[in-house]
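Visitor: sequence and predicted structure below; questions after.
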Amino acid sequence: MSDEDGMAEVLVAFQCKTCSLIVGDSVNLMHVNEARRTVTLKYAVNIIRSTVAIHAAAGGEDAGNTYHELLCRQCKRILGKWYSATVPAFDAYRMAYTLHADDVTEYAVGANAPEDQWSMEGAVAVDEWKANVLHMRDLSKRLAKVRVAPYHFARVTSAALPGATGPENGPRPDSYQRASRPSKTYSMW
């Protein structure tokens, strides 16, 4: 991303000043008005437009215009205006997102900062969380495969034992013991 002068174009993200939620970027920048301290974007994200239109009274900077307030979706801070009807001098603002510079902060994406000043705490925390979730899923799958062989008790009688004629050839007729069944051994490791 560079222009004809060989200078790199910097992408700027605009964030709510209160909660730091990203609300727009310089890709959608239409114009900047330094006198009014506003930035106008063609598109914005994470913004709620108020349902009540405000018609600006005569005498103010917005005189004759109708606008809706733009609120941060997360913290509801008023960030700017969306003009639905304008006088000719404000036509450039109509149907666009005009953010006030005092209500947003800017962050230059890819800003040159020395590596020793990089903060990776958030990325490290997310990476650890992801590793824990994957580990828990793996353990859950392993546990689903492991089945504890249930104890089935059967009443053993002399008649149930082939060739048994009495207590000397097997257990007493009224005793209980674990039914014989082939057992499978599962290992988690």
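Guide: Ah, there it is.
Visitor: hey, let's count contacts and neighbours off CA atoms from now on
Guide: Will do.
Visitor: three-state assignment of the residue nearest in space to the middle of the chain?
Guide: Central residue of the chain (C-alpha atoms, centre = their mean): residue 126, 11.3 Å from the mean position. At residue 126 the chain is in helix, as set by DSSP: H, G, I helix; E, B strand; the rest coil.
Visitor: who are the neighbours in contact with it?
Guide: Not one residue lies near residue 126 by C-alpha atoms under 8 Å, 6 or more residues apart in numbering.
Visitor: this is the other structure I want to compare:
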Amino acid sequence: MAAREKSLKHRQKVVNTTFESSIDSTAVEEKLFGHAEVDEDGDDGPVVFICGKCKLPVGDSMSWDGSEDGQNQIRLKRVTDNVVVGEDTRLHEASKRSLCLIVDLFCRGCHTVLGMVYTSTPKNLDHKRFAFYFSVADIDSYVLGSASQMLAAEGPKEQPVTLEYRGIVEQQLTEMKMLVMSMAQRLEEIDTGLQDESDVA
């Protein structure tokens, strides 16, 4: 038990200084998947992750692989073509005795660094390879189906075009046509009457 507490304290001290942020990745994970655990019938839909700067989509929750405690990162198994894996490898200290080689992840649209990929790790961190790590500070998210703004319907002109509604409109148009034709015929009769009077005079 004491060893476990010591391990937890050690994990809490480990901070990835590459991605300093005030956003907690565990809060993001709870927001994304906490409702699914509590309420199976929740209204939350899939989440699309987008570049925080230019808003290009970089991945979605269908590829979710978890989050990194205390490092403000989320982990995805797959990403979109808008994510470019860098070529320059650099050293990264995952913990005091764990040096890793990583490459940066860039946004194809604005070239912002969004996260990293572990290319070489010590044996105890092998699980970190084969995943895309995104800094929570550099990405945003959008929950599909969360749109709520609608235009208010105003009067009958905003009614949906149903067969019944279409029939009413066609009937009104026919009545208006008959009225216009009747008025045109009446004007023609008046015009003819006026011409006859002028011929007599």
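Guide: In hand now; what should we look at? Please read all numbers here as calculations on a predicted model, not as lab measurements.
Visitor: superposing both, give me the TM-score.
Guide: Superposed pair, TM-score by TM-score structural alignment, normalised by the length of structure 1: 0.53. Supporting alignment: 116 aligned residues with a C-alpha RMSD of 2.9 Å.
Visitor: quick revisit: map the residue nearest to the centre of structure 1 across to structure 2 for me.
Guide: In structure 2, no residue is paired with residue 126 of structure 1 according to TM-score structural alignment.
Visitor: distance check, residue 126 of structure 1 against residue 132 of structure 1.
Guide: 10 Å (C-alpha to C-alpha, to the nearest Å).
Visitor: ok, residue 76 of structure 1 next?
Guide: Distance from residue 76 of structure 1 to residue 132 of structure 1, by C-alpha to C-alpha: 34 Å.
Visitor: what stretch of structure 1 does stretch 102-116 of structure 2 fall on?
Guide: Counting by TM-score structural alignment, stretch 102-116 of structure 2 corresponds to residues 67-81.
Visitor: longest strand of structure 2?
Guide: Scanning structure 2 for the strand with the most residues, using DSSP state E, yields strand 98-107.
Visitor: how big's the offset between that strand and structure 1?
Guide: Its aligned residues in structure 1 lie a mean 1.0 Å from strand 98-107 of structure 2 after superposition (mean C-alpha distance after the TM-score superposition for structure 1).
Visitor: can you list contacts of that strand?
Guide: With C-alpha under 8 Å, 6+ apart as the criterion, strand 98-107 of structure 2 contacts 51, 56, 58, 82-94, 112-122, 134.
Visitor: chain center to that strand, what's the gap?
Guide: Remark: strand 98-107 of structure 2 is offset 26 Å from the chain centroid, using C-alpha atoms, centre = their mean, to the nearest Å.
Visitor: could you do stretch 103-117 of structure 2 as well?
Guide: Counting by C-alpha atoms, centre = their mean, stretch 103-117 of structure 2 comes out at 19 Å from the chain centroid.
Visitor: quick one: end-to-end length of it, please.
Guide: End-to-end distance of stretch 103-117 of structure 2: 5 Å, with C-alpha to C-alpha as the criterion.
Visitor: how far away is residue 113 of structure 2 from residue 74 of structure 2?
Guide: Here the criterion is C-alpha to C-alpha. By it, residue 113 of structure 2 lies 14 Å from residue 74 of structure 2.
Visitor: more crowded one of those two?
Guide: residue 74 (23 against 19; other C-alpha atoms under 10 Å).
Visitor: aligned to that one, what sits in structure 1?
Guide: So residue 74 of structure 2 corresponds to residue 39, using TM-score structural alignment.
Visitor: where's its match, which helix or strand?
Guide: Residue 39 of structure 1 is part of strand 38-41 when elements are defined by DSSP states H and E.
Visitor: same check, this time on residue 145 of structure 2
Guide: Using DSSP H and E, no helix or strand contains residue 145 of structure 2.
Visitor: one more: residue 133 of structure 2?
Guide: Using DSSP H and E, the element containing residue 133 of structure 2 is strand 132-135.
Visitor: can you get me a residue count around the residue lying closest to residue 3 of structure 1 once chain neighbours are set aside?
Guide: Nearest residue to residue 3 of structure 1 in three dimensions, chain neighbours excluded: residue 9, at 6.8 Å (C-alpha to C-alpha, 6 or more residues apart in numbering). Neighbour count of residue 9 of structure 1, defined by other C-alpha under 10 Å: 9.
Visitor: the equivalent of residue 134 of structure 2 over in structure 1: neighbour count?
Guide: Matched to structure 1 by TM-score structural alignment, residue 134 of structure 2 sits across from residue 99. Neighbour count of residue 99 of structure 1, defined by other C-alpha under 10 Å: 26.
Visitor: which non-adjacent residue is nearest residue 99 of structure 1?
Guide: Per C-alpha to C-alpha, 6+ apart, closest to residue 99 of structure 1 is residue 80, 4.2 Å.
Visitor: in structure 2, which helix is the longest?
Guide: Using DSSP state H, we find that the single longest helix of structure 2 is helix 163-200.
Visitor: sorry, back to before: for the residue nearest to residue 99 of structure 1, what are its contacts?
Guide: 69, 70, 71, 97, 98, 99, 100, 103.
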